[in-house]
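>>> using only what follows, build the 3D model:
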Amino acid sequence: MRPVSRRTRTGALAAFTALSALLSTGSATAATQLNGDWAPFDRCPVDAPAMLAADGIDAIATCIASGSVTGSITLGKSHVTTGTTDLQLGVIQRSDGTTSLVAPPEGALTADPAEIPGGLLGLMCPSGIPLVSVICRQLTDNDLNRVTATIEPAGAPRDFNMSAAFSTGEPILTIPVRIHLKNPFLGDKCYIGTTADPVLLKPQNLNAPSISLQRFAADGTRDDAGEMGRYTFAGADQGDAAFAVPGASGCGAGLLDWAVNLKTGLPSAAGKNSVTLDDTSTYFGSPYDPAGLAPHEGRKLSEFWHSARQ
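Next up is the predicted model:
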């Protein structure tokens, strides 16, 4: 990591710490186990063509990982406590000041599923509508009542603002998502938001994280003179309370959209929804001296990553 570029990298890391707020209701995915200080980057897309093409001078390839174990999301009248979350991305930083993102093959966002409090009873019941009343009377079985929510990407992140990464209260970027509601009565295509009309999250720093730097060897072993460097950002809360939420669609083949919307207060205007992720831990790793690996910095990063696989 060249000293001249550390401020730029610090800003990028703070920005992507905020992305972890999206993970609050995702679906966890198994990942490769890595040794030592490489461990947080087990899904970094080091073999993506854009990452491999980085030369260490005009383009620098880096890995970002961010996660938390607690948080919450409020959509209309529904409030969900979230579980363990994980965000990972590859980042290409260019000498002209531009930045591009590279997602892992399975997507950048994963997390433990979150359960909707009260399940389907909480979403739709009681109701004076015959169709819904029939369903409500059948919800004596926990499996039939249980509703899980999964956040899914609904478009590419955009509107990245590097300067906002150094401050609080300013949107860092925009991330389109949709929320997949799963229950036997709702079917497999029940969503809040769509790819055409997504929930647009604009996370921001709620407080500044503490920052530390670790050096480690190519295989992940801690080494104060190692080839790799890792910034650790800890203790930052991230959130957004200014996004709008569209109504549900595809629930019960569309027949139950109105019932979900009525009970949950959707669609919900901006200012009535929020997402918060508590006490995030975020890691930002790249070769400590990218220029020293030119013109193959991206390929060396991939080589180092694979050498740390357990």
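>>> rest of the way, CA atoms for contacts and neighbours
Noted.
>>> quick check: closest non-adjacent residue to Gly285.
Arg230 (4.3 Å; CA to CA, 6 or more residues apart in numbering).
>>> got a list of what the one you found touches?
The neighbours of Arg230, taking CA atoms under 8 Å, 6 or more residues apart in numbering as the test, are 37, 213-216, 283-286.
>>> would it count as being in a helix?
No - using DSSP: H, G, I helix; E, B strand; the rest coil, the assignment for Arg230 is strand, not a helix.
>>> would TSV of the contacts of Arg230 with neighbour count be doable?
Shown next, in TSV, are the contacts of Arg230 (neighbours: other CA atoms under 10 Å):
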residue	neighbour count
Asp37	23
Leu213	12
Gln214	17
Arg215	22
Phe216	21
Tyr283	28
Phe284	28
Gly285	28
Ser286	22
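>>> and this one, so I can compare the two:
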Amino acid sequence: MQNRYRAAMIGGFAIAAAAALTSAATAGADALPDSPFGGWGDCPISNPDTSTCVGVTVKGGTMQIGKLSVDVPNDSLRVAGGLAFPEEPNNPNGFDQVFVPPTDGSGGIYSKPISIPGGALGIDLPFNNLFGLNAATATVELAGNNNPSLDVFEQSVKMPVKLRIANPLLGNKCYLGSDTTPVQMNLDVSKAGTLQAIPGANMGASFRNVEHAAEPFAVPAASGCGPFGVLNPIVNWRAGTPSLEAKNSLITTSDVFTNDADAVRGMQNP
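Predicted coordinates:
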């Protein structure tokens, strides 16, 4: 009971602290216009350790990987799940923030395929990119048994990922990064967002248009491209990989959502 009370208290405190630390926050804002918020279905409220439900939806951005420059469309990348706050005496706050992944096997990262301009050859070709043979997409996937992490106070996000490069000739196992050598994308806030309530009873808070910029990150060489990896050199030539930290970047604008997990439990079990 004491741990449960502490978890609920910290969950509520996390929301209040996040609001206080958002310098551009405005009180009494209107309902969310054009918000990609889709509810709390990804929050693992069945886990009693979950104190806070969190979600980050990327609304747009640009990813640079070596020689590839890719626009990140609205709602093509999300991080969602829960947070637990176990006691940690060595932490100045007295507790850690631990990401609790959803129960759907996603690990908390949801990505849609993002089109790569110029496709596999670096140039858009006629006849629907040679009947689709030149078309290529990139999908962000969680690397192995790693977990993302989200700091609800600072609104920073850390994602150990691998990028699946899809093309009819590359097969389904062509990756930049791997389970053992992930691409570590650590997104720090470069511009705070605007605080708005999520419409509805006990629906929580949102921080609109938070601007994130990734810390420098390296990208390893391609693997698994084509039969027995025979097309790895082609992907490395096209992407400019392996790529040193200075040649890669990720800049995004996102909406960050947060709510007390007990409030979500109450909505589902009135």
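>>> closest to Leu181 of structure 1 out of the contacts of Arg230 of structure 1?
Among the contacts of Arg230 of structure 1, Tyr283 lies closest to Leu181 of structure 1 (CA to CA), at 30.8 Å.
>>> returning to what we had before: and the contacts of Arg230 of structure 1, which is closest to Arg222 of structure 1?
Phe216 (4.2 Å).
>>> which residues of the stretch 101-250 of structure 1 fall in helices?
Assigned by DSSP state H, counting those that start in this stretch, the stretch 101-250 of structure 1 shows helices spanning 119-124, 130-137, 142-145.
>>> packing partners of the last one?
Of the remaining helices and strands, those touching helix 142-145 of structure 1 by 3 or more CA pairs under 8 Å, 6 or more residues apart in numbering; DSSP states H and E are helix 119-124.
>>> again with the second one
Where contact means 3+ CA pairs under 8 Å, 6+ apart, helix 130-137 of structure 1 is packed against helix 119-124.
>>> what's the spacing between the helix it packs on and its chain's center?
27 Å (CA atoms, centre = their mean, to the nearest Å).
>>> coming back round to it: residue in structure 2 paired with the residue nearest to Gly285 of structure 1?
The equivalent of Arg230 of structure 1 in structure 2 is Gly204 (alignment by TM-score structural alignment).
>>> relative to Gly38 of structure 2, how far out is its match?
To Gly38 of structure 2, Gly204 of structure 2 is 13 Å away according to CA to CA, to the nearest Å.
>>> same deal with Cys53 of structure 2?
Taken as CA to CA, the span from Cys53 of structure 2 to Gly38 of structure 2 is 13 Å.
>>> between those two, who's got more neighbours?
Comparing Cys53 of structure 2 with Gly38 by other CA atoms under 10 Å, the one with more neighbours is Cys53, at 30 against 9.
>>> wait, Gly252 of structure 1 touches Tyr191, no?
No - applying CA atoms under 8 Å as the test, Gly252 of structure 1 and Tyr191 come out as separate, 10.7 Å apart.
>>> which of those two has more residues huddled nearby?
A count of neighbours by other CA under 10 Å puts Tyr191 above the other of Gly252 of structure 1 and Tyr191, at 24 against 16.
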